[in-house]
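Engineer: Provided below are the primary sequence and the corresponding predicted coordinates.
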Amino acid sequence: MIQSWRLDDSRQTLVLASQNGHLAEVVYWGPRLPDDEGLETLTMAHTLDVTGGMLDANPELSICPEATRTFSGQPGLVIRDALGRPYLPKFCFAHEEVSENGIVLTFADQAGTLTYRASFSIDQETHVIEASAEIESTRPMHLHWLAAPVFPAPQLSDAMIDFAGRWCGEFQMNRTPWSAGIRYRENRTGRTGHEHFPGLIVPCRGATNAIGHAYGFHYGWSGGHRMVAEELPDGRRQVQFGHATRIENEPATRFATATLYAVFSDDGLNGCAVAFQRHLRDRIVQFPDRARLRPVHYNCWEAVYFDHNLPELKEIASRAADLGAERFVLDDGWFGERDDDTRALSDWEVDPRKYPDGLTPLIDHVHDLGMTFGIWFEPEMINADSNVFRAHPDWALGGEDQILGRQQMALNMALPEVREFLFERIGQTLTDNDIDYIKWDHNRVLPMPDAAQTRGSYALLDRLRETFPEVEIESCASGGGRIDFGILRRTHRVWLSDSNDALERLKMQHNAALFLPMVVIGSHVGPRTCHTSGRMIDIRFRAWVAAQRHMGFEMDPRELTNEETGVLREVTNWWKANRKWLADADILRLDSSDPAVIAEQHLEQAGGQFVVFAGKAETSAQIAPRPLRLTRLSPDRHYRIELLNRADAPGLSRGDQAIKSSPLKLSGAYLMSHGLTLPWSFPETMWVVKGTLL
């Protein structure tokens, strides 16, 4: 007996099938199938032959592979009873719930102890499939591992792309060839982590940014994840995502995964990227006012650090506003006796030494300049040298002899009294002051992974959002240490990295665009000499790299020369004039024929205009620039092509290229097949090209 189900959008079909009442498996996922496709026949066609040395039939590669079905690969569930004994369920079909764009399948353990439920839904506009799984038990159980519904990986794929990183070096792409066995990634730091972003791209052979088939995955959970990409001896491949193993520290009768976001693309990696960008922006992030333009951001951290002085901060705010800033964020150092990073975390009361009249004089000054006011918190952390720790040492998570991080410990967010305390202190600050923005930091990994910690943080964020719905929240965790769709369901912006080095940012932003849209990625113009790399970078490059995302400044504006001030003001004004359409534009990674050039095309959803950012990361191997092919244009239409910053051409750019003197009229076919030839440039510079459909 075969039962089958399908989900479709305009470009993809997902087919699930169950044979003989067993757990369903994905028997097809790829380009849209005809409406009259025979799913029973398709399921039978999916069956593999057997040969010598094999079992008499192949165990199903189901949505939760079962060890009890003689499946020899990684199982989708590892669970133990209250005494710690392995429990091996055998699930059989119980019932279905089918809607227009969703399926919920329920399977019951033959012994009557466990119930497994898998949910799938497909978004007709963004093309993202959301999948999740849950287990219910008639008695408390210990969970070791539960995978979100398991997807097959394509056979016509030679390698997979996942993401690693470090502090000030996030979103580094790894390409790993498929081979027998598993690619195993696990983040056990207790937060999403610089080291292991919970995403995977599986391109099929020949796929590039702009062409070919590709499959994308993202696990939307902020507490550490596990990824298994396995090739079985018979050649089949599976992709599993779930919470990190062994992070449910208490027995329970219900466990659930976070949402696994999955997408098939028929136009390269960009198809995955655009789907994730749109889904995050339009379905997940809940902006207080979606129509509000993203304000130009100013953060005072790299200007003053802990040395808060009201007259100095007022002067800095005035200069930031003159440059075009529309939001001023007061960073770490405003509370308790916080003079460095060794003390006062959790003492969330205004420091009367630095602010004898409270924050009101600074906030009033910022408002008088036409800016809104934001403030820094690190709610989930505590210093031993703090009043709160001295009163409640039992609130700290982990042992007394734990290794500290940035001289701090984590608060136990699973404790209701901790969440209540934090809600009261943060809420009082927001009630007493006109604050519309929180930079929410998380500057150390946890002493031990614990899912209850993440759920507690989520609960606090949810309560604050409900009570203060107009306040936006930025997720920062030593920079990009907590970026995922789970945290972004509760926040509105991420700090991609603590590095303000424009060259490093160029690369990180480019890779992060596989998952994140412009509106949530903060990108700031840093100091002339970067504080984290020591590199000195020209203001033009710093400004244009910041203008690729949600633009801001994070330096002492008093260091700027008159020329630098003029450049920064000009780029900021350009960003303001274009930010409305850029907010909804698709960020498309371009296939650069020159490895030294990192380029992307921001295309208006309606297709009427675009901007190309072509950053020169290093010296090219050849002398003259190679043409840069654009993408997703109308081949039979013409575009007005204008080099916006042609005045930045250096003296060594001596040719008489037409693009350096006037706009060009070029067809979409030419721009996509031959490409746009830009002027020569030095490394660490950016060409910016505006295209308008004629």
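Structural biologist: Yep, that arrived.

Engineer: C-alpha from now on. contacts and neighbour counts both.
Structural biologist: OK.

Engineer: Now do the strands in the stretch 351-500 of the chain.
Structural biologist: With strands called from DSSP state E, counting those that start in this stretch, the stretch 351-500 of the chain shows them at 372-377, 381-382, 409-410, 437-440, 472-475, 493-495.

Engineer: Just give the nearest non-adjacent residue to residue 214, would you?
Structural biologist: Excluding its sequence neighbours, the residue lying closest to residue 214 (Cα to Cα, 6 or more residues apart in numbering) is residue 203, at 4.1 Å.

Engineer: count of residues packed around the one you found?
Structural biologist: Per other Cα atoms under 10 Å, the neighbour tally for residue 203 reads 27.

Engineer: OK, contacts around it?
Structural biologist: By Cα atoms under 8 Å, 6 or more residues apart in numbering, residue 203 lies in contact with 157, 158, 159, 160, 161, 212, 213, 214, 215, 268, 269.

Engineer: Quick one: mark the members of those residues that sit in helices.
Structural biologist: Applying DSSP state H to those, the entries found in helices are 268, 269.

Engineer: dropping in the other structure now:
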Amino acid sequence: MTITYLEQEQLFHLQSKDMSYIIQLNNGYPLHVYWGKKLRSVSNITRLLHYPDNASIDRYPQEYPQYGTGDFRNPAYQVRLEDGSRITELVYESHKITEGKPKLPGLPAVYVESERESQTLEIKLVDHYSGLSVTLSYTVFEDHNAISRSVQFLNCGSQSVSLERALSASVDFIDSDYEMIYLAGGWAREAQVKRRVLEAGLTTIESRRGASSAQFNPFMALARPNTDEDQGEVFGFSLVYSGSFVAETEVDYLHSTRVSIGINPFDFGWLLEPGESFQTPEAIMVYSTEGLGGMSRTYHRLYRTRLCRGIHRDQERPILVNNWEATYFDFNAEKIESIAKSGAELGIELFVLDDGWFGKRNDDTTSLGDWIVDRTKLPEGLTNLAERVNSLGLLFGLWFEPEMVSPDSDLYRQHPDWCIHVEGRRRTEGRTQLILDLSRQEVCDYLLESLSKIFTSVPISYVKWDMNRNMTEIGSATRSAVRQKETAHRYMLGLYDLLEKLTHQFPHILFESCASGGGRFDPGMLYYMPQTWTSDNTDAIERLKIQFGTSMVYPVSTIGAHVSAVPNHQMGRTTSLVTRGDVAMSGNFGYEMDLTTFSDDEKVIAKQQVAHYKEIRSLVQQGDLYRLRSPFEGNETAWMFVSEDKAQALVYYFQVLAEPNAPLKKLKLKGLDPELDYTIDEEDIIYGGDRLMHSGLHIPPLHGDFVSKCFHLKAKV
């Protein structure tokens, strides 16, 4: 891992384990020269790029393109100056190379635990007319083929500057022979893998919802047409941010491709008075020559170990039972205790009390913001209930939706201006609720005080932090007219600050993010909450697609997955308890159902599932994931987890629909040590790792629809 500067060629060479990234200064402009497999020497590399003399900058591959000076493609940033002009021309002023990786003020970001893990290049550009200074930051990592990029704007002039577009990263590729891969969907069908050939023009995925959204994840990749799970070049882009974003590709008339990612410029603005600065979120760019699987495993290792934080990062996650689909709002202390008791008998470790425990919350129309226990449902209080659950040997967890307020609540009646709104306009309600204005310090202070009071008085070990609607009528009562477009981003900064304080004050609490399921499953939230409720859809068959797609970027340790009742509440589908368990055990395992209704046979199966997951969870949560069969491509799904030392592996195979007179099936495994011998499920038969990967593992005939099979491999000592 090195960053070197060749002064004579004005060329920066950024190297990680197997990757090079090259920038050259040309007449003060930072140009993009190369990103790909690691190069031994970069001397004279720019001779490979031939441009006509006096060519327009529109023909050049750039690192951070600007508007108005001859480049007609989408810029990485745009400003409006006080004189009404929109033209700036950033040119190189200086650079510095440092060990380690600096923190981003007020924003989540990948970190290092030792300066030896990374190096950072900062290139300072200036616009001499306005005094605007822009610093491009690049960090390369010793153990990962990844680069983090972010940008800081500083107004060094004497007049104000209005930012209208401020993206985190832009990369110009010299050709367009790529396919774009991204994750799309909606509520209950998040993270559906999409793949399309790049064509001339602009292709955009985005959120304008004030959250990263279930509709599009803040991730995209470019892959060569022949790229699959195991081979081919892939360039990944992932934004460490939880608000509205944009990721786009633009193919121009020269067949070059510009990739951009960052805060969505739609309805965004930021006023920089003299001396003020603005920091963009961080984009993580990953390079792989080992296909999509190689890209994913790079993101997994980086995000699992250097994005997630706290004592829970490396710990095994507890097996839980959540009462939501068991009771919804209709429960009392005795019912909750009975479910917890049934869970304890199965070996479950954590009980989570979901929505309905506070205010007068008997449905979703009231009481958000009033974080006071409902004594009608819980007459002896929340602390008493938690202690009763603890006495059964279970930890206690609690559901909150802190960012929201119900119009029918004491909080709203006292502070009707505390929600995001535009004065004199209709306040659109979603799920009969409004969004608290977290751009206001007094609102964040109220939440910090209210939640801290509960966290210190109740023995809470886990918090499910939900968020069930997106932003409309975006405005803030305390923001001036010229700063109203700052509201959505200031909201995110307020949320991040609140989460930073809570997680620092209560490090023992395992926080799980939720946004009607996966509506805010992004790297920004993982910085504060090391796992996310992946989808409100708990149907095992739909979860195959959802969890497969989510794994494109996010480590399994972040993926919440539960067994629920059948017929499934979202789909009406009936699947076996075994299949539901195998799907859920491919993530952070739990149950979301009334365990008191289990038959004796179901109790036996569930007890076996709990015991089995305790045996394998470190492998699932910390191992390397290999995707074997895609649910988007056929009737079968398969994936496997391999320990770092290759001594253990776990294979899950799923058959969606039964097939008459089915042919023999083999599954070629991945990630094993070809020199090791393995046994499967404690059988006497020995299989060579090379045989399992090249010849394959025989799949026995499976009868019926929606069936699964698990194989546990252990290296022969």
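Structural biologist: It's in. If you're wondering where the values come from, they're calculated on a predicted model, not measured in any experiment.

Engineer: quick one on the thing from earlier: next, format the contacts of residue 203 of structure 1 as CSV and append distance to residue 122 of structure 1 and neighbour count.
Structural biologist: Formatted as CSV, those follow (distance: Cα to Cα, whole Å; neighbours: other Cα atoms under 10 Å):
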residue, distance to residue 122 of structure 1, neighbour count
157, 24, 17
158, 27, 16
159, 26, 17
160, 24, 21
161, 24, 16
212, 22, 18
213, 19, 25
214, 17, 28
215, 15, 23
268, 20, 22
269, 19, 27
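
Engineer: Out of the strands of the stretch 351-500 of structure 1, flag the one nearest residue 141 of structure 1.
Structural biologist: Counting by Cα to Cα, residue 141 of structure 1 lies closest to strand 409-410 out of these; the figure is 27.4 Å.

Engineer: Give me the mean distance between the closest one and structure 2.
Structural biologist: Following superposition, strand 409-410 of structure 1 is found to deviate from structure 2 by 0.4 Å on average (mean Cα distance after the TM-score superposition for structure 1).

Engineer: what range in structure 2 matches that strand?
Structural biologist: Under TM-score structural alignment, strand 409-410 of structure 1 corresponds to residues 434-435 of structure 2.

Engineer: now the residue nearest to residue 214 of structure 1: how far from residue 683 of structure 1?
Structural biologist: Taking Cα to Cα, to the nearest Å as the measure, residue 203 of structure 1 falls 30 Å from residue 683 of structure 1.

Engineer: which ones are touching the equivalent of residue 626 of structure 1 over in structure 2?
Structural biologist: Aligned by TM-score structural alignment, residue 626 of structure 1 pairs with residue 665 of structure 2. Residue 665 of structure 2 makes contact with 698, 699, 700, according to Cα under 8 Å, 6+ apart.

Engineer: Tell me the buried residues in the strand ranked longest in structure 1?
Structural biologist: Longest strand of structure 1, by residue count under DSSP state E: strand 129-146. Applying a neighbour-count criterion of 16 or more other Cα atoms under 10 Å, the buried positions in strand 129-146 of structure 1 are 129-137, 141-146.

Engineer: got it, and stretch 198-210 of structure 1?
Structural biologist: Result for stretch 198-210 of structure 1 [16+ other Cα under 10 Å]: buried residues 198, 199, 200, 201, 202, 203, 204, 207, 208, 209, 210.

Engineer: can you put those in TSV and add secondary structure?
Structural biologist: Converted to TSV, the buried residues of stretch 198-210 of structure 1 look like this (DSSP: H, G, I helix; E, B strand; the rest coil):
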residue	secondary structure
198	strand
199	strand
200	strand
201	strand
202	strand
203	strand
204	coil
207	coil
208	coil
209	coil
210	coil
